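Enquirer: Would you be able to build a 3D model of this:
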Amino acid sequence: ENFFFTQLFAPSAPGSALYDRVERMFRVERHSLRIFWEGRPLAEADVLCDVCVIPDDDRLNLELEFDVTPEFLRMVNAGEQVLRSVEVPVHYGDDVPSRTFFVTMTKAFDRKPFLGGFRNKKSGSLYHHATTQTHVDREVKRDTTGKHSRVTQTLGVTRSAQTRRECGSQMSRTDVVVETTFDRIVVAKPYFSAADLLALQIQKAMKLQAFVRGWRARKKAAAMRAARDAEDDALREEDERRRQAHQQKRQEEIRRRTHPRSAKDFAVLYNELEAWRLQETQRIHESKGLTEAERRVALKELLKKETKLLQTIDRLQIHANQENKVARINKRLDKMSSAKTWGATRTVQVETPSTIRARELKDLYNGLLLNGLSIDERLDVLLHVKWTVKEFDCPLTRDIVELIDREADLLNRGRKDSTLAQLRGRTANLFLQFIDTPEFNPEALAHQTVPLEYKPRPHVQLSKW
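Expert: Okay, here's the model as predicted:
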């Protein structure tokens, strides 16, 4: 809690004396407190002068730790000096049992707070304003029942008043004619007593209560309807999510069987084919109306169907291997040509000469794989590839240049694109080897699966001049 207190002990005092003093001061159990000196726990059998280095000013700083800090110590602010704790019994009355509270006493400020005042310039004396803590009695409310009624306020006249306008009335007599043209007959209404006023207030209060209760009921009903609608929407969204997940799973299962890509997809096809073969074989053997010759014919037809299905799976596997190979090549080329990312929190994309070189080679490789180009466009791509690989002289680059010259000669002779497919495929494969060689593409060094010193590479050895 970061508070401190000061106690006086002899240098030869044992640790048990310290524990006893702290236990009496703070009313805690012996097993719930520990005393440390510079991180080392102080045992009860230890002597202060033996285990501690006492400074020259005889002030030794020890650390006190509680397993559970007492409630009355939690209110002590950090940095305050605790003097001691006392027990204060509080009596609530004869019928109520008394309770005992622990109060922590801290050292007050050495300097009293300044509350205002003035200084005498002649004598230099300070005169401070004073504060009081005088208990102020509450105002006693007097009984005013019957003092605000109509009878009380009109009983006797204590003060007269003279109006600014004179007025009067005249009764009819035999010798006086009173004009009654503009007279109005005023009839007093029924007397409205205090009981009637109280009944009216009760009636209006009941009406207001009805309005408030209706408003609360409508508010509660609206909240219940909103909760119901929210629950319905959540259930509807959950059903839609499950339906979409089921549909996606169904589409994925269909794709895995019609267009398999991974080894797991082909394992599913082989397992289903084996299950179908076993089921059909069992059905043929359990058929009672078939003769032995018919059963052999049925098994033969089943073998033909199985062979045909296996051939279909093999074709799909060959096609999937080709697609996976193209995908792996494109992924590797994208990683080589992507910009470097620097920074942990704020990332920055940095282009290096090696990434720019890898991107140029990737564009040339994609240009070699393009179909439907005109003769001039194809020759332009071949020329760029040729001048790129001629920067280096090795068996690989010489083979690429030879294949490019051969394709250019065949194009000039008017050969069709279908007859050049194998030649173009070989050129693309050799140029891919050129891209994967660190001597020609420095970025390829980070994507080598086998270290260069462990594999022979006679086709990329540069000629020494």
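Enquirer: From now on I want contacts and neighbour counts done on CA atoms only, so please keep to that.
Expert: OK.
Enquirer: ranges for the strands of this protein?
Expert: Along the chain, the segments classed as strands by DSSP state E run 33-37, 40-41, 63-66, 82-90, 99-106, 117-119, 126-128, 340-342, 348-350.
Enquirer: So for the third one, what gets flagged as buried?
Expert: Judged by neighbour count using 16 or more other CA atoms under 10 Å, the buried positions of strand 63-66 are residue 64.
Enquirer: which other helices and strands contact it?
Expert: If contacts are counted by 3 or more CA pairs under 8 Å, 6 or more residues apart in numbering; DSSP states H and E, strand 63-66 sits against strand 33-37.
Enquirer: name the helices or strands packed onto the strand it packs on?
Expert: In terms of contacts (3+ CA pairs under 8 Å, 6+ apart), strand 33-37 is packed against strand 63-66.
Enquirer: check contacts around the nearest residue to residue 266 once chain neighbours are set aside.
Expert: Nearest residue to residue 266 in three dimensions, chain neighbours excluded: residue 260, at 6.4 Å (CA to CA, 6 or more residues apart in numbering). By CA atoms under 8 Å, 6 or more residues apart in numbering, the contact set of residue 260 is 266, 316, 317, 320.
Enquirer: Alongside the first, I'd like the structure of this one:
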Amino acid sequence: MMVGSLQMHIHEDKTVELQSEAQQCPLDASTQMTGIGCYVSCMDDKLVAPGNYITADQYHEERLRAVVVLQTFARRWLALQEVQRLRRDRDRRLRREDFNLLYHALEKWRSEEEQQINSSLRGAERKAALCFLLETETQLIAAIGHHRIAVQNNNYDKVVRNLLDKSAAPHQWRAADGRLIEMDSEHTEHECQLTRDIVDLSDREADLMTRQVKVASLQGLRKRISTLFLQFIKTPAFNPEVAKHLKVPQNPSQLKNDMFQCRGCQRYLQSSDFSPTAGRV
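Expert: Coordinates of the predicted model:
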């Protein structure tokens, strides 16, 4: 702007409000240096050199490799545990053929001992040795028999437990994304309805327990309840899910003319359960 012979400049300014506030760190750190009247020894001083700089991506990659190594050893340990469990189950699983081998081995041992006694002893010593051999054989046969009964009871309990687990297991299938989906239906949540006989036996057991009857006296009643309950669990009319796990009906007299055995699943089904296209090529 020109005013006469003078040139004037005009600027518009804005005032900015400033605020200053002092901050004090909660942790103070200091060091003592050598000065006049104060000597600090440098014998324990260390020379520290900076290392390589590690970025965040490198740090996370190192952590990921460590996690993979841990998972490898953990899975190896779990696999060893599973293999040892399967090996123990295989060793404990005794069948009829295994007991037959024991009986054959016992018979072979008895025959060899008897031949040795007959060839080396005479008179009263021979009779005494044969009596001792017979007594030993009897004890071994009794031990094998007790062990066989225990194995049969254990196998029976396992079979019943597996049947109950399978009949009460939820329905499972794979989704499109690979996830395992489980669904509980009314048949899997409630296996069967107890009949009046089972209810009466259960009430009788509760009544005897209130009278403080000895546990040994209740074993027969409880065995009867368990047997009757298992019988009704195996009945498809009360437990529809068990029909998929039974190859032969429990009561063959209930078979009707429209019941046939499926060659594919080896189960007895009604004619309406077969597909119209079954057996066609």
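Enquirer: What's the match for residue 271 of structure 1 in structure 2?
Expert: When structure 2 is aligned by TM-score structural alignment, residue 271 of structure 1 is paired with residue 104.
Enquirer: repeat for residue 118 of structure 1
Expert: When structure 2 is aligned by TM-score structural alignment, no residue sits opposite residue 118 of structure 1.
Enquirer: and the residue nearest to residue 118 of structure 1 when sequence neighbours are not counted, how many neighbours?
Expert: Closest residue to residue 118 of structure 1 apart from its sequence neighbours, by CA to CA, 6+ apart: residue 127 at 5.5 Å. Around residue 127 of structure 1 sit 11 other residues, with neighbours defined as other CA atoms under 10 Å.
Enquirer: packing partners for the helix of greatest length in structure 1?
Expert: Secondary structure assigned by DSSP state H gives helix 194-258 as the longest helix of structure 1. Contacts defined by 3+ CA pairs under 8 Å, 6+ apart place helix 194-258 of structure 1 against helix 263-286.
Enquirer: mean per-residue distance, the helix it packs on to structure 2?
Expert: Here helix 263-286 of structure 1, set against structure 2 after superposition, deviates by a mean of 1.6 Å using mean CA distance after the TM-score superposition for structure 1.
Enquirer: If you count neighbours, what's buried in that helix?
Expert: Applying a neighbour-count criterion of 16+ other CA under 10 Å, one finds 265, 266, 269, 273, 277, 281, 284 buried in helix 263-286 of structure 1.
Enquirer: Out of those residues, which is nearest to residue 221 of structure 1?
Expert: residue 265 (54.5 Å; CA to CA).
Enquirer: any idea what residue 244 of structure 2 aligns with in structure 1?
Expert: Looks like residue 244 of structure 2 aligns to residue 446 there (TM-score structural alignment).
Enquirer: hang on, the earlier thing: can you add distance to residue 311 of structure 1 and give the strands of structure 1 back as TSV?
Expert: Output for those, formatted as TSV (distance: least, CA to CA, whole Å):
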stretch	distance to residue 311 of structure 1
strand 33-37	81
strand 40-41	80
strand 63-66	79
strand 82-90	92
strand 99-106	91
strand 117-119	109
strand 126-128	109
strand 340-342	46
strand 348-350	49
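Enquirer: so which of these comes closest to residue 150 of structure 1?
Expert: Once those are compared by CA to CA, strand 82-90 is nearest, at 50.8 Å.
Enquirer: Give me the angle between the closest one and strand 99-106.
Expert: Relative orientation of strand 82-90 of structure 1 and strand 99-106, computed by axes from the mean of the first three to the mean of the last three CA atoms, to 10 degrees: 160 degrees.
Enquirer: other SSEs contacting strand 82-90 of structure 1?
Expert: Partner elements for strand 82-90 of structure 1 (3+ CA pairs under 8 Å, 6+ apart): helix 15-26, strand 99-106.
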